[in-house]
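A.B. asks: I'd like to go over a predicted model; first the sequence, then the structure.
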Amino acid sequence: MHLVTTPRVTFLRQLSDGILEHYGRGRMIVAIDGPLRSGKTRFGDDLAEVLRERGHRVFRASMEGFHRSRAAQDVFGVDTPDRYYRYGFDESALRRVLVEPFRMGGSTAFVTAVLDPARDAWVEPKWVTGPADAILVLDGRFVLRSRLAELWDVRIALDGEPTDPADLLAYAESDPRDADAVVVDDRDPEHPALAPAGRR
């Protein structure tokens, strides 16, 4: 499939070429972080399409599919931005059913979502498999926090200052733009660009 060339697609092709320079064979994970409503999911979707255009098998996942249920979050106390930042996502499930089996390659199956946060309901696990050579594109809030950052082969941070209280806590503790990440200014989605050198 050949995508229609637009300034956004051209930028993503250039970004993909840079990513693929460091990718030989096997499994690779690209993680995308950024403040609330910064366009992480769209960016991940579009990047995945460009990587597919380059002939690679690509899977998509989002941290939205790895929320803890509201009941599980309540175990950690009252609903506050701090609780959401620290305990809103089930990182154990993320590692156990997605990252670790994906890394094993071959016919090992993995799951790309465990919860529908809009319904606060578990989703029936859909175990998927792929070839030994594949790329996973994962987007989500806090995905470049220090305790997760080393899981990813490529780290992309969408530029922008946090305004949501949970994001303010996260950025004060560990700014994703400083996590050895490629920093992308996507505030004009039709004309994304690499952020200035001081932000990369």
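C.D. replies: That came in fine, so what should we check first?
A.B. asks: please make it C-alpha for all contacts and neighbour counts, starting now.
C.D. replies: OK.
A.B. asks: which residues in the chain form helices?
C.D. replies: 7-21, 40-53, 70-74, 81-87, 91-93, 100-104, 146-149, 165-173 (DSSP state H).
A.B. asks: who wins for proximity to Asp186 among these?
C.D. replies: helix 40-53 (8.2 Å; Cα to Cα).
A.B. asks: hmm, who's touching the closest one?
C.D. replies: Helix 40-53 is contacted from outside by 1-3, 9, 12-13, 16, 32-34, 57-60, 62, 137-140, 158, using Cα atoms under 8 Å, 6 or more residues apart in numbering.
A.B. asks: put this next to the previous one:
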Amino acid sequence: MRLEPITWERLTDALAEHLDGLRPADGGPWLKVAVDGAPAARPGELADAVAAELRLLGRDVLGVATSGFLRPASLRYEYGKEDPDAYYGGWFDTGALWREVFAPLEPGGDGRVLPDLWDPATDRATRSAYRQLAPGGVLLLHGPFLLGHWFPFDLTVHLRLSRAALARRTAEPWTLPAFERYETQVGPVDAADVVVRADDPRHPAWTGLP
């Protein structure tokens, strides 16, 4: 994998410009983009930056965090609060993401997306209002473990941390085996369209655009 240095500003501009010229693979009116990465890699920050640039280009954008689609605590903590296998395969409600986020953006869908479903602090439904994404709009879904679910993304960006950087920057070390499992079973570096090395937050590098 060849990487070349880039600044976050240039990376954001390049991704936004590429997405502004990209057409949905399914022929529908909405682009669907993944910004995949461990919390320590801060995928939400890159997604927010790209969203801001796309809005300057006149595009309607909806950012959705997988942290808003957690399962209830009774399911997440069925095997304890620090079980890496449960974190990897049982914390995030992929069924709800399919139903509330991707299904409305299929060709012929109504474009009404639920931006979040569950509040982990209160362990209750958020009761958020649906958000109408205009034709030509862009969904930016960000969070960990996004690849390997057959989600219909038009572009996938993976923020990569080396094992040492991930261990150093992860606030909850019990989650580390889950990310090792993701590397082994999914291989996000090979699966993603764009890979960004973020070991040093000041000096990212990337593979370039597909």
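C.D. replies: That came in fine, so what should we check first? In this text, all values refer to a predicted model and were calculated from it rather than measured experimentally.
A.B. asks: send over the TM-score of the superposed chains.
C.D. replies: Once superposed, chain against chain, the TM-score is 0.83 (TM-score structural alignment, normalised by the length of the first structure); 189 aligned residues with a Cα RMSD of 2.5 Å.
A.B. asks: any idea which of the helices of the first structure gets closest to Asp116 of the first structure?
C.D. replies: Of all those, the one in closest proximity to Asp116 of the first structure, counting by Cα to Cα, is helix 70-74 (11.2 Å).
A.B. asks: quick one: contacts of that closest one?
C.D. replies: Contacts for helix 70-74 of the first structure (Cα under 8 Å, 6+ apart): Asp79, Arg83, Tyr84, Tyr87, Gly88, Asp120.
A.B. asks: and that helix, how far out from the chain middle?
C.D. replies: Centre-to-centre, helix 70-74 of the first structure and its host chain are 23 Å apart (Cα atoms, centre = their mean, to the nearest Å).
A.B. asks: and for stretch 153-168 of the first structure?
C.D. replies: Chain-centre distance of stretch 153-168 of the first structure: 11 Å, with Cα atoms, centre = their mean.
A.B. asks: can you check stretch 144-161 of the second structure too?
C.D. replies: 6 Å.
A.B. asks: same check, this time on stretch 38-46 of the first structure
C.D. replies: 9 Å.
A.B. asks: start and end residues in the second structure for it, please.
C.D. replies: Under TM-score structural alignment, stretch 38-46 of the first structure corresponds to residues 41-49 of the second structure.
A.B. asks: the helices of the first structure: which one's closest to Pro196 of the first structure?
C.D. replies: Closest among the helices of the first structure, using Cα to Cα: helix 7-21, at 15.1 Å.
A.B. asks: hmm, who's touching that closest one?
C.D. replies: With Cα under 8 Å, 6+ apart as the test, helix 7-21 of the first structure has contacts from Leu3, Asp46, Leu47, Val50, Leu51, Val154, Pro189, Glu190, His191, Pro192, Ala193.
A.B. asks: pick the one among those closest to Val183 of the first structure.
C.D. replies: Using Cα to Cα, Ala193 comes nearest to Val183 of the first structure of these, at 8.8 Å.
A.B. asks: burial measure for that closest one, as a count.
C.D. replies: Ala193 of the first structure has 19 neighbouring residues, counting by other Cα atoms under 10 Å.
A.B. asks: repeat for His191 of the first structure
C.D. replies: His191 of the first structure - counted by other Cα under 10 Å - has 14 other residues nearby.
A.B. asks: quick check: Ala113 of the first structure vs Leu12 of the first structure, distance?
C.D. replies: Noted for Ala113 of the first structure: a distance of 25 Å to Leu12 of the first structure, by Cα to Cα, to the nearest Å.
A.B. asks: and the two? Which one has more around it.
C.D. replies: Relative neighbour count places Ala113 above the other of Ala113 of the first structure and Leu12, with 24 against 21, counting by other Cα under 10 Å.
A.B. asks: and which of the contacts of helix 7-21 of the first structure is nearest Pro165 of the first structure?
C.D. replies: Pro189 (24.2 Å).
A.B. asks: before we move on, back to that, okay if I get the contacts of helix 7-21 of the first structure as a markdown table plus distance to Glu173 of the first structure?
C.D. replies: Output for the contacts of helix 7-21 of the first structure, formatted as a markdown table (distance: Cα to Cα, whole Å):
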| residue | distance to Glu173 of the first structure |
| --- | --- |
| Leu3 | 39 |
| Asp46 | 29 |
| Leu47 | 28 |
| Val50 | 33 |
| Leu51 | 32 |
| Val154 | 21 |
| Pro189 | 27 |
| Glu190 | 31 |
| His191 | 30 |
| Pro192 | 27 |
| Ala193 | 26 |
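A.B. asks: who wins on neighbours among the residues you listed?
C.D. replies: Of those, with other Cα under 10 Å as the count, Val50 tops at 24 neighbours.
A.B. asks: residue nearest the centroid of the first structure?
C.D. replies: Central residue of the first structure (Cα atoms, centre = their mean): Asp139, 2.0 Å from the mean position.
A.B. asks: surely it and Ser62 touch.
C.D. replies: Yes. Under the criterion of Cα atoms under 8 Å, Asp139 of the first structure makes contact with Ser62 at 4.8 Å.
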